[in-house]
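Engineer: can't give you the sequence, but here's the structure:
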């Protein structure tokens, strides 16, 4: 395919993964004509069926009907099998208390970034010398902390829901040295003594108000009651959720907590793996739902569970094709595999 695999000790960025692996793969001879770029799936249903028609296996006699949009033009396609690998990245969680938008959040949207910016590169001017509100306590937040501390004159107010302890769990002999470095940095900044940072643990965002100058006045609620801070930019690194709208006419059993497919969600919740690296495929059957021939794979299959790894997604694809082909011994990644 022309793709080049990274060395075992290489620290690869998302851009590296796209440019060196995904794009060459999409343009490879075997996929020629199969990849439609700039095409959005708007909805998935069953031809001549509604969600309430038939139950389970009987529905497979009616092909899937997909509503697509490309270059502003809508059309339909039919399919026997659908793999929903659309991820969660486009659908960020809200910033406010309780997981819903805070009053004023929509109005202040121009000052908020829900994904990690290129803080030391293309987006540097947005943060350098500015007062920044950072909300979140995952590894995206730790990465932002690491980059913000390298900017001249930036002051960061770090808000997180968890209490005043160390927010990052350290893994003994962590095989990922960069993760270990970020975890230790996050815990050090959480201690509240790092120059350029103000820490607000056990704190929630209650309200946002735009000011005439373009800044945002943010009302925070914490252990000391409410306080108001004024900031120039907001990084809301509070996670993502799956878009379930596109398959609302299908019979999909979902977890009430994570919003992922129920069988896989139950397997993940029952797992006692303390480190995401210790995970392995949960098996092909956990990828099935009451809707025959419909599979949710990749990050979207984990819903709001943050422990997804690309390696697991690749294993899911192999597992799904054993079901699609009806051959439990099939390994799609073998060079001479025939589906």
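Structural biologist: Received the coordinates, thanks. Note that the structure is a prediction, hence the values are computed from the model and not measured.
Engineer: can we go C-alpha only for contacts and neighbour counts from here?
Structural biologist: Will do.
Engineer: Can you list the buried residues in whichever strand or helix holds residue 314?
Structural biologist: Per DSSP states H and E, residue 314 falls inside helix 310-325. If you call a residue buried by 16 or more other CA atoms under 10 Å, then helix 310-325 has these buried ones: 312, 313, 315, 316, 317, 318, 319, 320, 321, 322, 323, 324.
Engineer: TSV please, covering those residues and showing distance to residue 132.
Structural biologist: Listed next are these as TSV, based on distance: CA to CA, whole Å:
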residue	distance to residue 132
312	35
313	35
315	39
316	39
317	40
318	43
319	44
320	44
321	46
322	49
323	49
324	49
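Engineer: Could you identify the most distant pair in the residues you listed?
Structural biologist: Spatially, the most separated pair among these is 312 and 324, at 18.3 Å (CA to CA).
Engineer: wait, which of the buried residues of helix 310-325 is closest to residue 183?
Structural biologist: residue 312 (22.7 Å).
Engineer: Distance-wise, check residue 42 relative to residue 82.
Structural biologist: Shown here: residue 42 relative to residue 82, a distance of 14 Å by CA to CA, to the nearest Å.
Engineer: Repeat that for residue 218.
Structural biologist: Remark: distance between residue 218 and residue 82 (CA to CA) = 43 Å.
Engineer: More neighbours: those two, which one.
Structural biologist: For residue 218 versus residue 82, neighbours defined as other CA atoms under 10 Å are more numerous around residue 218 (22 against 17).
Engineer: Tell me which residues touch that one, please.
Structural biologist: Contacts were defined as CA atoms under 8 Å, 6 or more residues apart in numbering; by that measure residue 218 touches 205, 206, 207, 208, 209, 228, 229, 230, 231.
Engineer: How about it: what's its closest non-neighbour residue?
Structural biologist: Closest residue to residue 218 apart from its sequence neighbours, by CA to CA, 6 or more residues apart in numbering: residue 208 at 4.6 Å.
Engineer: And here is the other one:
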């Protein structure tokens, strides 16, 4: 690696973002275990404060399980418009330092500060300045990872949470990765980690000792990614204004849905939420995906791709309802329904491609 050409990448991640906003805005909640989400038996935790995490409460956990782990848990309804506004504040701070900002969600982003608007030579100093400014303007804390690529920066941001930062320098990358369990790698979930363990691969060092051909044989294209990250290599650029791959909405129901009529009624708010986003952003998609979770937590998806972009809500409803009919007769009750739209473009993108083809 030519260290003179090394990029300087920061991964900024807000600490327990939704829960921290709620604790900031309601002093009664400070120091208490807080879950943002539905308190009802069929609810789900969207976010948990650090006080709640000490009891094992995690996002995506059912509310019933969360309460068993933490009997004193305080539930708060989510206020997504407030979170979005705070997120806009945070991104305006990022923009004071670099135009190369790749948002991953409301509460995290990659920043390429190799060349920055403040003329600061140290990515560590930039991360410190950004975190201080976030705290001063929002009264919220953020953690940061600093390294020479996105993979390592993401790993580093978890290393000093909450309210800290960690640097992985070019000379440290290989050794840092070698000592990690494969399950700690961003992008390797429990199922993949178990498969790797079954092949005798437990650490980054074990992974590095495998050939790319061997990893591709067992994991397809992802095998090449594992081969490179085991060597602390990641050439992905920070891509500003990254186009979303999909738009989705889902609902967990207090009582299981048992009939086709209930499915249609239950799915309607999700369809309207997705189309509302399409109208605000100008995005359209070709692929409609239905997500279903049964009462025993078995999850399935059904998809249909059209030749052209969906023109309106009515067409999306027709496609989604057709996908619903493939579930009938229902083998068991349905506890969750969701719908997403992918293969996203703007109509202008489509027109541009058509003109390019004609020319």
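Structural biologist: Yes, it's here. Just so we're clear, the structure is a prediction, and the values are computed from it rather than from any experiment.
Engineer: TM between them?
Structural biologist: After superposition, the two chains reach a TM-score (TM-score structural alignment, normalised by the length of structure 1) of 0.24; 151 aligned residues with a CA RMSD of 7.3 Å.
Engineer: Now the element after the helix or strand harbouring residue 208 of structure 1, going C-ward?
Structural biologist: Of the helices and strands defined by DSSP H and E, residue 208 of structure 1 is found in strand 204-210. Next helix or strand after strand 204-210 of structure 1 toward the C-terminus (DSSP H and E): strand 216-222.
Engineer: so that following strand versus strand 204-210, what angle?
Structural biologist: 160 degrees (axes from the mean of the first three to the mean of the last three CA atoms, to 10 degrees).
Engineer: From the contact counts, what lies against the helix or strand just after strand 216-222 of structure 1?
Structural biologist: Sequence order places strand 225-231 as the next helix or strand after strand 216-222 of structure 1, per DSSP H and E. Judged by 3 or more CA pairs under 8 Å, 6 or more residues apart in numbering; DSSP states H and E, strand 225-231 of structure 1 is in contact with strand 131-135, strand 216-222.
Engineer: can you rerun that using 6 Å?
Structural biologist: Counting by 3 or more CA pairs under 6 Å, 6 or more residues apart in numbering; DSSP states H and E, the packing neighbours recorded for strand 225-231 of structure 1 are strand 216-222.
Engineer: So which residues of structure 2 form helices?
Structural biologist: Here structure 2 has its helices, by DSSP state H, at 17-25, 50-53, 63-69, 80-94, 123-138, 150-157, 173-178, 190-198, 204-208, 212-219, 221-229, 260-281, 313-325, 347-358.
Engineer: Go through those and pick out the most buried.
Structural biologist: helix 150-157 (a mean of 24; mean count of other CA atoms under 10 Å).
Engineer: tell me which residues in stretch 228-235 of structure 1 are buried?
Structural biologist: By neighbour count on 16+ other CA under 10 Å, the buried set for stretch 228-235 of structure 1 is 230, 231, 232, 233, 234, 235.
Engineer: Distance to residue 188 of structure 1 added to the residues you listed, as a markdown table?
Structural biologist: Formatted as a markdown table, those follow (distance: CA to CA, whole Å):
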| residue | distance to residue 188 of structure 1 |
| --- | --- |
| 230 | 25 |
| 231 | 23 |
| 232 | 25 |
| 233 | 23 |
| 234 | 22 |
| 235 | 20 |
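Engineer: which one of those residues sits closest to residue 66 of structure 1?
Structural biologist: Taking the buried residues of stretch 228-235 of structure 1 together and measuring to residue 66 of structure 1 by CA to CA, the closest member is residue 235, at 35.4 Å.
Engineer: Assess the claim that that closest one and residue 134 are in contact.
Structural biologist: Yes: distance between residue 235 of structure 1 and residue 134: 4.8 Å, which falls inside the contact criterion (CA atoms under 6 Å).
Engineer: As TSV, the helices of structure 2 with distance to residue 104 of structure 2 would be great.
Structural biologist: Converted to TSV, the helices of structure 2 look like this (distance: least, CA to CA, whole Å):
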stretch	distance to residue 104 of structure 2
helix 17-25	14
helix 50-53	21
helix 63-69	26
helix 80-94	11
helix 123-138	17
helix 150-157	11
helix 173-178	23
helix 190-198	21
helix 204-208	25
helix 212-219	25
helix 221-229	19
helix 260-281	17
helix 313-325	26
helix 347-358	23
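Engineer: Identify the residue spatially nearest to residue 338 of structure 2, adjacent ones excluded.
Structural biologist: residue 250 (3.7 Å).
Engineer: What of residue 219 of structure 1?
Structural biologist: Leaving aside its sequence neighbours, residue 219 of structure 1 sits nearest to residue 228 (CA to CA, 6+ apart; 4.4 Å).
Engineer: How about the contacts made by residue 295 of structure 1?
Structural biologist: Contact partners of residue 295 of structure 1, counting by CA atoms under 6 Å, 6 or more residues apart in numbering, are residue 83.
Engineer: that's a strand at it, yeah?
Structural biologist: Yes: using DSSP: H, G, I helix; E, B strand; the rest coil, the assignment for residue 295 of structure 1 is a strand.
Engineer: and residue 175 of structure 2, how far is that from residue 123 of structure 2?
Structural biologist: Distance, residue 175 of structure 2 to residue 123 of structure 2, using CA to CA: 21 Å.
Engineer: Residue 277 of structure 2 now?
Structural biologist: 35 Å.
Engineer: Repeat that for residue 25 of structure 2.
Structural biologist: From residue 25 of structure 2 across to residue 123 of structure 2, the span is 31 Å (CA to CA).
Engineer: From what I see, residue 165 of structure 2 and residue 142 are in contact.
Structural biologist: No: with contact defined as CA under 6 Å, residue 165 of structure 2 does not count as touching residue 142 (8.7 Å).
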